[in-house]
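Peer 1: can't give you the sequence, but here's the structure:
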């Protein structure tokens, strides 16, 4: 990790999104992160690569099991 102008930190993050009713996780995604808010910013090229990857039928590198909770107000 290294500091860049405007206080954002270049690092690698884990990105997750729901696609076709399943959660897809992508590890080691390059991003700029605001250390105060945690907000993540991705380059247009990274966004395009994520779009292609999560909508592809490619086999995942590995699979994880994760608990799911229903929020009750």
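Peer 2: Arrived safely, thanks for sending. Worth saying up front: this structure is predicted, and the values here are computed from it rather than measured.
Peer 1: drop to CA atoms for contacts and neighbour counts, all remaining ones
Peer 2: Fine.
Peer 1: contact partners for the residue nearest to residue 50 when sequence neighbours are not counted?
Peer 2: Nearest-residue entry for residue 50: residue 26, 8.0 Å, with adjacent residues in sequence omitted and distances by CA to CA, 6 or more residues apart in numbering. Residues in contact with residue 26 (CA atoms under 8 Å, 6 or more residues apart in numbering) are 14-16, 50.
Peer 1: residue 26 belongs to a strand?
Peer 2: Yes: with DSSP: H, G, I helix; E, B strand; the rest coil as the criterion, residue 26 is located in a strand.
Peer 1: presented hereafter is structure B, for comparison with structure A:
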């Protein structure tokens, strides 16, 4: 089955999350183009650069979230 080259992408604000060096980062209101069928998110290069700046420069967060961590293995 071939992929449709004319996929419909919708401009949305999404929440981007990343784990790096044992730290979990959450960045809200990130502009993205989203495939409504698959949920796949696409970011423009300038958005990716800004995400990297926020994380690597450890900018001041707007808030903190307490997150429980579970172990899948029994």
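Peer 2: Nice, I can see it. Computed from a prediction, not measured in an experiment: that's the story for all the values here.
Peer 1: tm score of chain vs chain?
Peer 2: The TM-score (TM-score structural alignment, normalised by the length of the first structure) is 0.86; 69 aligned residues with a CA RMSD of 1.4 Å.
Peer 1: that older thread, just the ones of the contacts of residue 26 of the first structure in strands?
Peer 2: Among the contacts of residue 26 of the first structure, DSSP state E puts 14-16 in strands.
Peer 1: give me the neighbour count for residue 64 of the second structure.
Peer 2: 8 (other CA atoms under 10 Å).
Peer 1: that one: helix or strand, and which one exactly?
Peer 2: Element membership for residue 64 of the second structure (DSSP states H and E) is empty, with no helix or strand holding it.
Peer 1: relative to residue 24 of the second structure, how far out is it?
Peer 2: Residue 64 of the second structure is 11 Å from residue 24 of the second structure, where distance means CA to CA, to the nearest Å.
Peer 1: go on, residue 63 of the second structure?
Peer 2: 13 Å.
Peer 1: over to residue 48 of the second structure?
Peer 2: From residue 48 of the second structure over to residue 24 of the second structure the distance is 17 Å, taken as CA to CA.
Peer 1: show me where the first structure has its helices.
Peer 2: Secondary structure of the first structure (DSSP state H): helices at 44-55.
Peer 1: need the nearest residue in space to the residue nearest the centre of the second structure, chain neighbours excluded.
Peer 2: For the second structure, the residue nearest the mean C-alpha position is residue 16 (2.1 Å; CA atoms, centre = their mean). Counting by CA to CA, 6+ apart, residue 16 of the second structure lies nearest to residue 27, which is 5.1 Å off, once chain neighbours are set aside.
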